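*Asks:* with the sequence up front, the predicted model follows.
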Amino acid sequence: MSDLYPLVLTSPKGLETLLLEEATDLGLVEGRSQVAAVQGQGSMETAYRLCLWSRLANRVLLVLGRFPVDNAEALYEAVRSVDWSEHMLATGSLAVEFSGRGAGIDNTHFGALKVKDAIVDSLRTAAGERPSVDKYEPDLRIHARLERGELVLSLDLSGFSLHQRGYRLQQGAAPLKENLAAAILIRAGWPRIAAEGGALSDPMCGVGTFLVEAGMMAADIAPNLKREKWGFSNWLGHVPALWSKLHGEAEARAAAGLARPPLWIRGYEADPRLIQPGRNNVERAGLSEWVKIYQGELATFEPRPDQNQTGLVVCNPPYGERLGDEASLLYLYQNLGERLRQSCLNWEAAVFTGAPELGKRMGIRSHKQYAFWNGALPCKLLLFKVLPDQFVTGRNESAAQPAPSQARMIGGQLVERPPAVRSEPARLSEGGQMFANRLQKNLKTLGKWARREGVECYRLYDADMPEYALAVDLYADWVHVQEYAPPRSIDPDKAQARLLDALAAIPQALDMDPARVVIKRRERQVGKKQYERQDQQGRFMEVGEGGVKLLVNLTDYLDTGLFLDHRPLRLRIQKEAAGKRFLNLYCYTATATVHAAKGGARSTTSVDLSKTYLDWARRNLALNGFSDKHKLEQGDVMEWLEADRGEYELIFIDPPTFSNSKRMEGVFDIQRDHVRLLDLAMARLARGGVLYFSNNFRKFQLDPSLAERYAVEEISAQTLDPDFVRNPKIHRAWRMTAR
C-alpha cells in the first residue's frame, strides 16, 4: 500500500465545511466536502490524528477500494478481490454496514450479507476456520456504500461514532450530540474567545454538553483521548508504535492544558433532576476544576455578576412539542433576550434553535446565522453581540443608560456589583401594537361589565381583527388563547408570525405574567378528538360564576371544562331550577348541573359518555357541597333516553356536532339526528316542563317538523352576554315545551 490512503470522514449534515477545515488542519490533503462527509487523502499518522482529535466527525473510514458493480454477483466478486488476509485473521470477527441500493441489491440487509459472504469465503481455511459475525465488538467493521453503480468499500477506523466521547453516560430528554455541540461552539467563536481568556456560560445547560465540549477545547484535550476501543485495535494494518506516540503527545497536551489557570465556564439548569447527572458528566471528562453546574432559573440568570469579565453565552432552548408551547417558548425567548440585555452587556451570545422565528423576538439583532441539522430537524444558530446599538427595544437610548451600582453578598462578603443596563421590553411590531390596542380597548369596556356583574371568566377578544384569528379568554388572572387554524390559502410563515406578534402583545397589553398565558389551536373537531387529553399537567384551578365554584383546566384539554358562551343559559337554569327535577344531557363537566343544584333543584341527573368528564363533574358538585340527590350516568345519550322512564321538569341539551366514540354504536351527527334526540328527550319532559336545546354547529337548521309537535322559541339572542355579542354565531339556543 502507498503512504497516503484515501480517507472519508462522515459527519452530521451541515457540518461539512467546518469538518473540512478541521481535517485539513489535522493533515488531510486534497480534501473536498460532500453531503454529510469529507473525503481526501492522508497518511496513517493523519488517520490516527483524525480519530483522536476530530471534534466534528462521526467516523473515519479508510477506503480499501472502489469498484464498478452492475449486479449482486459482481458485488460479491469485487469484495472478494480484496486481499483480506492483510486486514484480519481467519479466526477474527467482523461486522458489515451497508448503505445504498441498485444493481440488483434491493435492501441493505441483502447487500451486507453478500459483502460478509465474500469476506468469509476469501478467508476460509482448509481446516474450516472462518471469520465470525459480531455486530457489537468486531475485530473489523466494514462499510460498504453502493451509489450510482459504484461500490465504495471501507474500513471503519473509529469503531463506533466519534461523537460518543465517553463522558456523557447520563443525558436529558433531547440532548445535542457532542460533535454538533462542538460545531456550534466553533461557529460561535469560542476557540477565539477562550484563547483571549474569555468566559462561557449556558443558562439552560441540561447535562452540560456545551460546557464539557467548551472545556475540552479550552484545555486542549483531545475529544477521544479516553477512548479505549477503536476500530483499528485488531486490524492487521495497525501501527501500535505510531498510535502510542500520538496518544502520548495528546496526553501531554491535556496535562499542560489542565495545569493552566482554568477559564470560567458555568452552566445553570432549572430542573433539579439534571444537576447531578450534569456534574457526573463533567467529572468523567476530567473538568471538575474548569466547569461548574448550578441550579438556577433563566429569570435570575447572571453569568458573572461579581466581575467585569465578558465571554460567550451559549444555549439550546427547548423546541416545544406540547399543546400551548408557542406561548411558553415565546416568553422564554423574550426572557432570554431580556436577561442578555440586562446582565450580559458586551458579551457575545449564540442561540441554537429549531424555531428561528422565535429568535427574532429576543429584542437583539442577530449579526450572523448558520444553518444546521439536529438529526432530521432543520435548525439555525443565531449569533449576537450584546451591545446597546443591537437592541430592538422601545427606547434604545434608555436601554443604553447604566443603572446605579449595587452591592451584593457573594461568598459571605459584600461585593460591589457593576451597574447593569436598564432593559426595556422588546418593541412590538406594528401589527402587534394594533392587536395590543384592541385588547386594551376591549378590556376597558368588558372589564367594567365583568366587575359590575361579578364575572371572573369571559371572552375578551374573538377574531375581532381578521388577520389575528384568535380567541382570548380571561380566567381570573390567567389568559387562555385559542388560535383558529388558518385556511390553507394563508402563508403558514405569515400566520405564525402574526401568532407570535399577538402572543408578544398579550402580557404587555393586559399587564399579565407571561407564565399565565396558555395557547391552543382550535381546529374542526372530528369524532372524539375534542375529548382527547392534550397534555398531562393536571393543573386545575377554581373559578366563580353566579355564586358557584367550578374547576377549569387550561392546559390539558382543548376545552377548559367551562363553555363561557353558555353562562347566560346556566344562570337561567339556576333561576328556574327550584323544586324541579333537572336532566343534563351531554353534560360535559356538569357546570349547568351545579347551577341547577345551587338554584334548589329537587334532584339532578347528568348523562355523558366520557368517564373523564363525569369524574370532573363529580368534583364540581363536591366542590359546592352537592353530593346526594345528584346522579351521574355514563352512557350514550340516545340509548340512555330510550331506556329511561323518569320525568323531569327542566332539561338541558348541549350536544356535540359530531361524535363517533368507540363506546357508542354508530355515529352521532347533530344535523341528522337532532329530531330523534329531541323527540326522545321531550318524551321525558314532565307536564309544564321546559327543555333548553343548544348547539354550536354554524350551519345547523332546526327541523320545521318539531314546531308542529312542540312549542318552539328561538332564544339565541337572549343567551349572549356582552363578551359574545360580537360573535352571534357562537351558538344557537331554543326553548321548547309541550303543546
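*Replies:* Yep, that arrived. Numbers count the residues shown, from 1 in each chain.

*Asks:* every contact and neighbour count from this point should use C-alpha atoms.
*Replies:* OK.

*Asks:* wouldn't residue 340 be in contact with residue 385 here?
*Replies:* No: between residue 340 and residue 385 there is no contact under CA atoms under 8 Å: 9.8 Å.

*Asks:* of those two, who's got more company?
*Replies:* Set side by side, residue 340 and residue 385 show more neighbours around residue 340, with 28 against 22, by other CA atoms under 10 Å.

*Asks:* that one: which element?
*Replies:* Element membership of residue 340 [criterion: DSSP states H and E] is helix 325-343.

*Asks:* for that helix, name the packing helices and strands.
*Replies:* Here helix 325-343 touches helix 356-359, helix 492-510, strand 517-522, going by 3 or more CA pairs under 8 Å, 6 or more residues apart in numbering; DSSP states H and E.

*Asks:* in the next helix-or-strand element following the last one, what counts as buried?
*Replies:* Right, strand 517-522. Of the helices and strands lying after strand 517-522 in sequence (DSSP H and E), the nearest is strand 540-545. Under the neighbour-count criterion of 16 or more other CA atoms under 10 Å, strand 540-545 has 543, 545 buried.

*Asks:* okay, one more to line up with it:
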Amino acid sequence: MDFFATCARGLEELLRDELIGFGIADARASSSGVRFSGELKQAYRAMLYSRLASRVLLTLSEFEAVDAEALYEGARDIPFEMHLRPETTFAIHGQGGNRDLTHTQFIAMKVKDALVDRLRAERGMRPNVDTDHPHLSFEALIRGDKAVISLDLSGTPLNQRGYRRQAGDAPLRETLAAALLLRAGWPAIAAEGGQFIDPFCGSGTLLIEAIWMAGDVAPLLLRERFGFEHWTHHDGAAWQALRDEAAERARIGLQNLKARAFGFDRDPQAVASAQHNVRHAGLGGFIQVSKQDVAHLPRLQGDRGLILSNPPYGERLSDHDSLMPIYRRFGDKARAYLQSATDTEQGHWRAALITSDPALAKATELRYDKRYAFLNGALECALYTFELTDTAQAAFVPKPVQLSDAAEGFRNRLRKNLKHLAPRLKREQVSCYRVYDADLPDYAAAIDIYEGAAHIQEYEAPKTIEPQTAQRRLKELSTIVSEELKIPRELIAVKTRRSRTRESQYEKQGDSQRFMTVEEGGLKFRVNLFDYLDTGLFLDHRPLRARVRELASGKRFLNLFCYTATVSVFAAAGGARTTTSVDLSRTYLEWASENFALNHFEGREHRLVQADVLRWLAAETSRYDLIYVDPPTFSNSKRAEDFDVQRDHVALLQACANILAPGGLILFSNNNRRFKLDQEALSGFRIQDVTAKSIPFDFARDDKIHHCFEISRS
C-alpha cells in the first residue's frame, strides 16, 4: 500500500527521520508530508507512535484530471465498494486546484457524485453523507493536471492525543510541541536524567509531550477513535497487538524514567487547566505545575536540563512593547543556569523559545546557536535555541552600564534626598514614599519606593532630546537606584508618563499580575507597580487618608471615584459607621474588595458599587456625613458620561451636597495642575483650601501634585 503522512510545513525532514526510526525504510519527504509504502501495520504504527504527523492517508488512485469530467470519470473507476459498508457514512474533502478546477467544494462534490454513482451501480443503494461526524473521510487533491484520491485513516487530526480536556488561550498544537522538543535536543537531555522547565506552560502541552517523549509513551495511546475503525480492511487483531505493545513500552518507560518536568504560569486558570490535563495524561507523578510569574521562578537543582517555552508573542495575547520585559526576565532566569566550560563534561543546561518576532528573542540578551523556522497555525515563527555555558554566552552577558559624569550627579542627589528623608520616614513609620522628583533637569523622572521595590516614572522627554540619550539616562536611573537602595532589577518598574489626553488615568500597561502588599498607618494594601500607570496607592494622598481616618468615627462615609478604595479602608479603620465606595471599573472594585479583606473589614456595612458616579449621584437618596471625592482630570469612558474636572466640578460638588447630611463635610481633591475652583458658582458653600496641609513632606518639591478643599454648607 502507498501512504502519505501529512505534517505542518517545516516538519517534513523531522517526520521522515521519525518514520525511518519506526522501520519504514522508504520514507521520502515531500511538500507538507512524507510518502512511504508498506503493509497496513506500518501505517498503524505511524498513527500510534508518530509525534509529528497530522494525518495518515492511504492512496486509492492517481490519475489525470484536467477538468471536472476527467475528475469524475477517474474517481468513478475507484472501487469504493471495497472500502465502505452499506451503513457507513462518509465525507469528501477537496484540496488544491488547477486552471479548470478552482473550488475545493466543487472538487469534493464531483468526487462525491462519482462515489455515490459507483455504489448505486454496484450495490443498488446510495450511502449517506455526514460532513460533521463521518465514519470515513476521503481526500481529493488536485495538483496541476493530476488528481490523488486518498482515504484518511486517521479520522480527526493526530494532534488530538486524547488528554486535553481543557485548553488555555492560544494553546500550542501537540505536533508542534513535539517538534520543538526534538529540535531543542530534549531526547538526549532526558536520556541523561535532565529536567524540563516551561516558564509559560499554559495548558501544559509541552510538559506532557516532553514526559511522554522521555518515557517512550506512544502519543496516541489514549485516543479512543480513529478513522480506520469503520474501514472494511481494518485489521482489529493487528491494531490491538500494536496497542498492547505500546502500553507495555509506556509502562516500562515511565517506570524507569528519571526526567521530571516543572511548569509555571502566572494565570491561575492556565495552571488549573494544565494540572487537569496532566492528570488525564496519567503523569501526575512526573509533572509539577505551579502558579508563578517568570520574574520569580526558583532555580531548580541539577546539572542538566532544558528550559523551553512558548511565551506570548503579540499576535494573539499581548502587545509587543509590554512583552519586552517578559523576554528579558526569561533571559535573566536562563542565565541563572549558566555553567563554565569545565563543568559541562557532566552535562549542562539549554534553553529555547518560539516566537514570531526576532526582536523579542533578542530581548532575552542571550546568544542563540540555532534558529528553526516553523508555522504555528498560520503564523510564521522560529525556534531559538541557546547553549547555557559561559563560553557560548560570553558576548551576550549584559555589560555593566557605563555611567556618565551627569549620572554621578544624580547618584549624589539621590543620596542627599535619602539622608534628608530618613529620620522622618523612620519616625512616622512611612515605608512607601517619593525619594526623587525631577530634581535634576537631565534626569526628569519621579522615583517612588514601595517597601523594597521601586517605581520609576520617566517624564516624557522633549523632542529636542535624542531618543538614545533619553534611553541611556533611564538605564542610569535604574542602575543607580538598584545600587543605592539595594533593590534587585526585577523589583524595579520603569514607565514613561506621557501627556494624557481624554483617557482613563487607570489605563492598563501590562499583564504581569505581580502584586505585592505594603503597609501604611498600620493598614495593608495591595499594589502593582508593573501593570498600570498608577500603582493602586496614590502616595501623595497619604495625609488625606490620615485626615479621613481622623474624621470618620461614627460617620456614614462615601468615596466617589474610589479607585482601589484605600481611603475607604482608612475610614473603616477610623470607626466609620458605614462606607460606600463607587467606581465604574469592576477591576478596581475587585482590588478594593481585596484591600478590605486584607484589613478584616468585611460585611454589608462596607458597600462597593459599580456605577458611573454622576448617574449614581443623580439617583441616590441616602445621606452621608463625610464624602471624599477624587475625580480624574478627564474621562471619556464609553460606559459613562464624558467628564472634565475643570468644566464639571461645580455640578459634581452640587450633586454631592444634595446627599450631604446636616453638618456633613466634603473632601474634594484632584490632580489637575491648572485647576481653578469656581468660588463664585459655589458661593453658597463654606470652602477651605487645605492643599498645603495635604501634601506630604516627601512631595514638598511639587506643591501642585494635587489640590484639596474641605467643603460644607454655609
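*Replies:* In hand now; what should we look at? Model, not experiment: these values are computed from the prediction.

*Asks:* can you give me the TM-score here?
*Replies:* Overlay of the two chains. TM-score (TM-score structural alignment, normalised by the length of structure 2): 0.67; 675 aligned residues with a CA RMSD of 6.5 Å.

*Asks:* please identify the most buried of the helices and strands packed on helix 325-343 of structure 1.
*Replies:* A comparison of those by mean neighbour count, using mean count of other CA atoms under 10 Å, puts strand 517-522 on top with a mean of 21.

*Asks:* for that strand, packing partners?
*Replies:* Counting by 3+ CA pairs under 8 Å, 6+ apart, strand 517-522 of structure 1 packs on helix 325-343, strand 478-484.

*Asks:* right, and those - which one's nearest residue 202 of structure 1?
*Replies:* Between residue 202 of structure 1 and these, the tightest spacing by CA to CA is seen for helix 325-343, at 11.2 Å.

*Asks:* which residues outside the closest one are in contact with it?
*Replies:* Outside helix 325-343 of structure 1, the residues within contact range by CA atoms under 8 Å, 6 or more residues apart in numbering are 298-303, 305, 318-320, 358-359, 361-364, 386-388, 391, 420-426, 500, 503-504, 514-515, 517-519.

*Asks:* and the next helix or strand after that helix, how far from structure 2 on average?
*Replies:* Later in the chain than helix 325-343 of structure 1, the nearest helix or strand by DSSP H and E is strand 348-353. Overlaying structure 2 shows strand 348-353 of structure 1 at a mean distance of 3.0 Å from the equivalent residues (mean CA distance after the TM-score superposition for structure 1).

*Asks:* report the angle between the axes of strand 348-353 of structure 1 and helix 325-343?
*Replies:* If you take axes from the mean of the first three to the mean of the last three CA atoms, to 10 degrees, strand 348-353 of structure 1 sits at 170 degrees to helix 325-343.

*Asks:* how about residues contacting strand 348-353 of structure 1?
*Replies:* The contact list for strand 348-353 of structure 1 (CA under 8 Å, 6+ apart) reads 184, 188, 310-319, 359, 379-386.

*Asks:* from those, which ones fall inside helices?
*Replies:* Mapping the contacts of strand 348-353 of structure 1 onto helices (DSSP state H) picks out 184, 359.

*Asks:* give me the distance from stretch 176-196 of structure 2 to the chain's centre.
*Replies:* 24 Å (CA atoms, centre = their mean, to the nearest Å).

*Asks:* what's that stretch in contact with?
*Replies:* Applying CA under 8 Å, 6+ apart, the contact partners of stretch 176-196 of structure 2 are 8, 11, 14, 51-52, 205-207, 209-210, 213-214, 257-262, 302-308, 350-352, 372, 376, 383, 385.

*Asks:* now the residues you listed: which count as buried?
*Replies:* The neighbour-count criterion (16+ other CA under 10 Å) marks 8, 11, 14, 51-52, 205-207, 209-210, 213-214, 257-262, 303-308, 350-352, 376, 383, 385 among the contacts of stretch 176-196 of structure 2 as buried.

*Asks:* inside strands: which ones of those residues?
*Replies:* With DSSP state E as the criterion, strands contain 260-262, 305-308, 350-352, 376, 383, 385 from among those.

*Asks:* what's the closest of those to residue 20 of structure 2?
*Replies:* residue 383 (24.1 Å).

*Asks:* tell me which residue of structure 1 lines up with the closest one.
*Replies:* Matched by TM-score structural alignment, residue 383 of structure 2 corresponds to residue 381 in structure 1.

*Asks:* okay, that match and residue 371 of structure 1: tell me how far apart.
*Replies:* Counting by CA to CA, to the nearest Å, the gap from residue 381 of structure 1 to residue 371 of structure 1 is 6 Å.

*Asks:* with residue 37 of structure 1 instead?
*Replies:* 16 Å.

*Asks:* the two: who's more crowded?
*Replies:* residue 37 (23 against 14).

*Asks:* does that one touch residue 16 like I think?
*Replies:* Yes: using CA under 8 Å, residue 37 of structure 1 makes contact with residue 16 at a distance of 6.0 Å.

*Asks:* pretty sure residue 627 of structure 2 sits in a helix.
*Replies:* No: with DSSP: H, G, I helix; E, B strand; the rest coil as the criterion, residue 627 of structure 2 is assigned strand and is not in a helix.

*Asks:* residues touching it, list them.
*Replies:* Contacts of residue 627 of structure 2 (CA under 8 Å, 6+ apart): 557-560, 656, 660, 665-667.

*Asks:* using CSV, lay out those together with secondary structure and neighbour count.
*Replies:* Shown next, in CSV, are the contacts of residue 627 of structure 2 (DSSP: H, G, I helix; E, B strand; the rest coil; neighbours: other CA atoms under 10 Å):
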residue, secondary structure, neighbour count
557, strand, 27
558, strand, 26
559, strand, 23
560, strand, 25
656, helix, 23
660, strand, 22
665, strand, 22
666, strand, 22
667, strand, 21
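
*Asks:* in JSON lines, list the ones in strands among the buried ones among the contacts of stretch 176-196 of structure 2 along with distance to residue 699 of structure 2.
*Replies:* Converted to JSON lines, these look like this (distance: CA to CA, whole Å):
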{"residue": "260", "distance to residue 699 of structure 2": "52"}
{"residue": "261", "distance to residue 699 of structure 2": "49"}
{"residue": "262", "distance to residue 699 of structure 2": "46"}
{"residue": "305", "distance to residue 699 of structure 2": "50"}
{"residue": "306", "distance to residue 699 of structure 2": "48"}
{"residue": "307", "distance to residue 699 of structure 2": "45"}
{"residue": "308", "distance to residue 699 of structure 2": "46"}
{"residue": "350", "distance to residue 699 of structure 2": "48"}
{"residue": "351", "distance to residue 699 of structure 2": "45"}
{"residue": "352", "distance to residue 699 of structure 2": "46"}
{"residue": "376", "distance to residue 699 of structure 2": "51"}
{"residue": "383", "distance to residue 699 of structure 2": "48"}
{"residue": "385", "distance to residue 699 of structure 2": "48"}
